[in-house]
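Colleague: need the 3D shape of this:
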Amino acid sequence: MHDAIAMYPIGVIHTPHKQRQGAPIQPSGAAEVAGRVEVFEEFAAGLRDLDGFSHITLVFVFDRSDDFELEIVPFLDSEYRGVFATRAPRRPNPIGISTVRLTSIEDNIINFQGPDMLDGTPLLDIKPCTPELSPQEPVHRGWLEGNERAMAARKADDRFGST
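Modeller: Okay, here's the model as predicted:
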């Protein structure tokens, strides 16, 4: 058995998405949708200087994911894929990341656009989006390359549960 790692939420994410089915599967599927992060008061000082960034990466828990499989059929495909070659929510460690557009910060509230997570999702961390720190060479998208269905799909179906 592996050693446990303790983490705790620093806030909660509020979105209009109440269930998995029909929720966007990535922020690009909700580009014009508004979301809000409520950072708990004891962590609010950590928001200092974040307002100068146009985009932020939210690290969160898929708290309604009840189990995982190492091979799944992802939302964007009809073939089985290794879970680590997907962004599916049912993972051994149910951690999600989404880069969203920051619109404003008011005290301990972050307003953003592009929520692809469910309402009430626990927030673990926030990181500023800095393209200069991303790979500068061409990025290959593996099985997604040339997958027209993947490029058209933007909403979740019920394959990972409906709640």
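Colleague: contacts and neighbour counts: CA atoms only from here.
Modeller: Fine.
Colleague: what about the nearest residue to residue 34 once chain neighbours are set aside, how many neighbours?
Modeller: Take residue 34 and drop its neighbours on the chain: the residue closest to it by C-alpha to C-alpha, 6 or more residues apart in numbering is residue 113, 4.6 Å away. Neighbour count for residue 113, taken as other C-alpha atoms under 10 Å: 21.
Colleague: next up, for comparison:
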Amino acid sequence: MESIVYTPIGYVKSPYTCGEDMPRYYTDSGDVTAKLEILPEYREALLGVKPGMKLLMLFHFHEATEHSLQVRKRDTGPVTGVFATRSPRRPNLIGASVIEVVKVEGNSIEFLGVDVLDGTPVLDLKLQKEMED
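Modeller: Purely as a prediction, here's the structure:
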């Protein structure tokens, strides 16, 4: 099998340091904000990113230590295939959240939609929804 290697484009500074305190889904995070610190070599990629934009943030579940093909949905529900859940116990430990940009300053994005731990490595950002002019 081919090995694939990704390099983070930045890291999240989140108020959440343990999974028990963190919302399970980005829409449950309310008005809590976090910052994504983009590495200097990727700063130019922020051109055009502005408040109100919704971005798909792809990240690495850096604290997950194992994967499972089946998990209990929400830890107590029925056993479900991991591809039908948001569980971090995935074969490739890749997560996705939709974030809403609050502010862009230098190489930092302040955002809403926080459901990741402090120090989470971000792999990529993609425009989720076109803004209306």
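Colleague: map the residue nearest to residue 34 of structure 1 across to structure 2 for me.
Modeller: Using TM-score structural alignment, the partner of residue 113 of structure 1 in structure 2 is residue 112.
Colleague: which SS state does residue 43 of structure 1 fall under?
Modeller: helix (DSSP: H, G, I helix; E, B strand; the rest coil).
Colleague: what distance do you get for it to residue 152 of structure 1?
Modeller: Noted for residue 43 of structure 1: a distance of 38 Å to residue 152 of structure 1, by C-alpha to C-alpha, to the nearest Å.
Colleague: with residue 93 of structure 1 instead?
Modeller: Noted for residue 93 of structure 1: a distance of 28 Å to residue 152 of structure 1, by C-alpha to C-alpha.
Colleague: and what of residue 4 of structure 1?
Modeller: Counting by C-alpha to C-alpha - residue 4 of structure 1 and residue 152 of structure 1 are separated by 39 Å.
Colleague: name the residue in those two with the higher neighbour count.
Modeller: Neighbour totals were compared for residue 4 of structure 1 and residue 152, and residue 152 leads with 10 against 6 (other C-alpha under 10 Å).
Colleague: contacting residues for that one?
Modeller: Applying C-alpha atoms under 8 Å, 6 or more residues apart in numbering to residue 152 of structure 1 gives no contacts.
Colleague: one more: residue 89 of structure 1?
Modeller: With contacts taken as C-alpha under 8 Å, 6+ apart, residue 89 of structure 1 has the following neighbours: 62, 65, 95-96, 160.
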